[in-house]
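A.B. asks: with the sequence up front, the predicted model follows.
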Amino acid sequence: MKHLGIKEIEEILPHRHPFLLVDYIEDYEPGEYATGYKCVTFREDFFRGHFPQEPVMPGVLTIEALAQVGAVAILSKEENKGRIAYFGGINKCKFKGKIVPGDKVKLETKIIKQKGPLGVGEAIASVDGKVVVSAELTFMVG
């Protein structure tokens, strides 16, 4: 298994706090897949407004976290080092549960298609083994 800490992730992704939504990568294979984690705390900036009476991580940020994990898989390929992966589309997205303070979110993105700079990743976010978000993410390396 190949592990990446926050410093190594920052060498691959252009994102920085507060928009870097991956705390560590547990395993990855360049161009194939990546599995990472987001440890959600009550101190996340977005909880102040979403929602103060019942804090829930916004679904779009969960999708972004999944995309960032997928970007680690794509941008860790030698020919993509120093580049950026952009969103091209989100398909088959389903929200099946909430992410709340204290959750450790497992983020898995597997690259299922790639042709030139375009590709598709199959992404799943889960908490305690329960799928909370699934989606197909289209990307473009620029």
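C.D. replies: Good, I have the coordinates.

A.B. asks: all contacts plus neighbour counts: C-alpha atoms, from now on.
C.D. replies: OK.

A.B. asks: pull out the buried residues from whichever strand or helix holds residue 26.
C.D. replies: With elements taken from DSSP states H and E, the one containing residue 26 is strand 24-29. For strand 24-29, a neighbour-count test (16 or more other Cα atoms under 10 Å) marks 24-26, 28-29 as buried.

A.B. asks: how about residue 60, secondary structure?
C.D. replies: Assigned with DSSP: H, G, I helix; E, B strand; the rest coil, residue 60 falls in the helix class.

A.B. asks: ok, how many other residues are close to it?
C.D. replies: 9 (other Cα atoms under 10 Å).

A.B. asks: ok, it to residue 133 distance?
C.D. replies: 10 Å (Cα to Cα, to the nearest Å).

A.B. asks: then this one, side by side with the first:
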Amino acid sequence: MSKNEIDYIDINKIMAMLPHRYPFLLVDRVEELTPGDSIKAYKNVTMNEPFFQGHFPGLPVMPGVLIVEALAQAGGIIVLSTDGLDVTDKVFLFTGIDKVKFRRPVVPGDKLVLDVVKIRSKMGIWKMKCVATVDGEIAVQGEVSAAIVDKGAL
């Protein structure tokens, strides 16, 4: 591991970085981080997730859009960890979702591994390749793009 890599970020540090809170914080732990470049994180999926009440009764499946959101939140950690980037009074918002494929359902008991790698960043717009896996099998893959915008602009 190079000196620029971080090998562990706990939930308290994640909450200090991301604005999301229960029930919408979808990253539990960061296992590896190369600031500004890549991340390996995970979300432990439990039956206690509020979305399982209605998706689907008797057949709990994590909504695909929430898996994409988990990947985007992991991508947000990449951006927020970038050296020299001032994100004071800023927020990171989706600008696009491309080439997304849903390959397998994610259910209670799964450990959803989130791998995100920066493709490019220019003028506050970031594009990232994302793959979410469970037990080594791809659950979701695709690309997300997002922009850093002033909170006051919302």
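C.D. replies: Thanks, I have the structure now. Note that the coordinates shown come from a computational prediction; the quantities given were computed from them, not determined experimentally.

A.B. asks: against the second structure, where does the strand holding residue 26 of the first structure fall?
C.D. replies: Mapped onto the second structure using TM-score structural alignment, strand 24-29 of the first structure spans residues 29-34.

A.B. asks: again with stretch 50-64 of the first structure
C.D. replies: Alignment of stretch 50-64 of the first structure against the second structure: residues 55-69, by TM-score structural alignment.

A.B. asks: and stretch 87-100 of the first structure, by the same measure?
C.D. replies: Taking TM-score structural alignment, stretch 87-100 of the first structure hits residues 94-107 over in the second structure.

A.B. asks: name the residues of the strand or helix carrying residue 39 of the second structure that come out as buried.
C.D. replies: Assigned by DSSP H and E, residue 39 of the second structure belongs to strand 38-44. With burial defined by 16+ other Cα under 10 Å, the residues of strand 38-44 of the second structure counted as buried are 38-43.

A.B. asks: what's the answer for stretch 119-132 of the first structure, then?
C.D. replies: For stretch 119-132 of the first structure, the neighbour count (16+ other Cα under 10 Å) marks 119-127, 131-132 as buried.

A.B. asks: okay if I get the residues you listed as JSON lines plus distance to residue 101 of the first structure and secondary structure?
C.D. replies: Below are those laid out as JSON lines (distance: Cα to Cα, whole Å; DSSP: H, G, I helix; E, B strand; the rest coil):
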{"residue": "119", "distance to residue 101 of the first structure": "32", "secondary structure": "strand"}
{"residue": "120", "distance to residue 101 of the first structure": "30", "secondary structure": "strand"}
{"residue": "121", "distance to residue 101 of the first structure": "27", "secondary structure": "strand"}
{"residue": "122", "distance to residue 101 of the first structure": "25", "secondary structure": "strand"}
{"residue": "123", "distance to residue 101 of the first structure": "22", "secondary structure": "strand"}
{"residue": "124", "distance to residue 101 of the first structure": "19", "secondary structure": "strand"}
{"residue": "125", "distance to residue 101 of the first structure": "15", "secondary structure": "strand"}
{"residue": "126", "distance to residue 101 of the first structure": "14", "secondary structure": "strand"}
{"residue": "127", "distance to residue 101 of the first structure": "12", "secondary structure": "strand"}
{"residue": "131", "distance to residue 101 of the first structure": "17", "secondary structure": "strand"}
{"residue": "132", "distance to residue 101 of the first structure": "14", "secondary structure": "strand"}
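
A.B. asks: among these, which pair sits farthest apart?
C.D. replies: Based on Cα to Cα, the longest span within these runs between 119 and 127 and measures 26.3 Å.

A.B. asks: what residues sit buried inside the match of stretch 50-64 of the first structure?
C.D. replies: If you call a residue buried by 16+ other Cα under 10 Å, then stretch 55-69 of the second structure has these buried ones: 60-64, 67-69.

A.B. asks: between these, which sits nearest residue 11 of the second structure?
C.D. replies: Residue 11 of the second structure lies nearest to residue 69 out of the buried residues of stretch 55-69 of the second structure, by Cα to Cα, at 17.0 Å.

A.B. asks: for the first structure, which segments are assigned as helices?
C.D. replies: Using DSSP state H, the helices of the first structure run over 6-12, 59-75.

A.B. asks: compare the ones you listed and give me the one nearest residue 140 of the first structure.
C.D. replies: Checking the helices of the first structure against residue 140 of the first structure by Cα to Cα gives helix 59-75 as the closest, at 9.9 Å.
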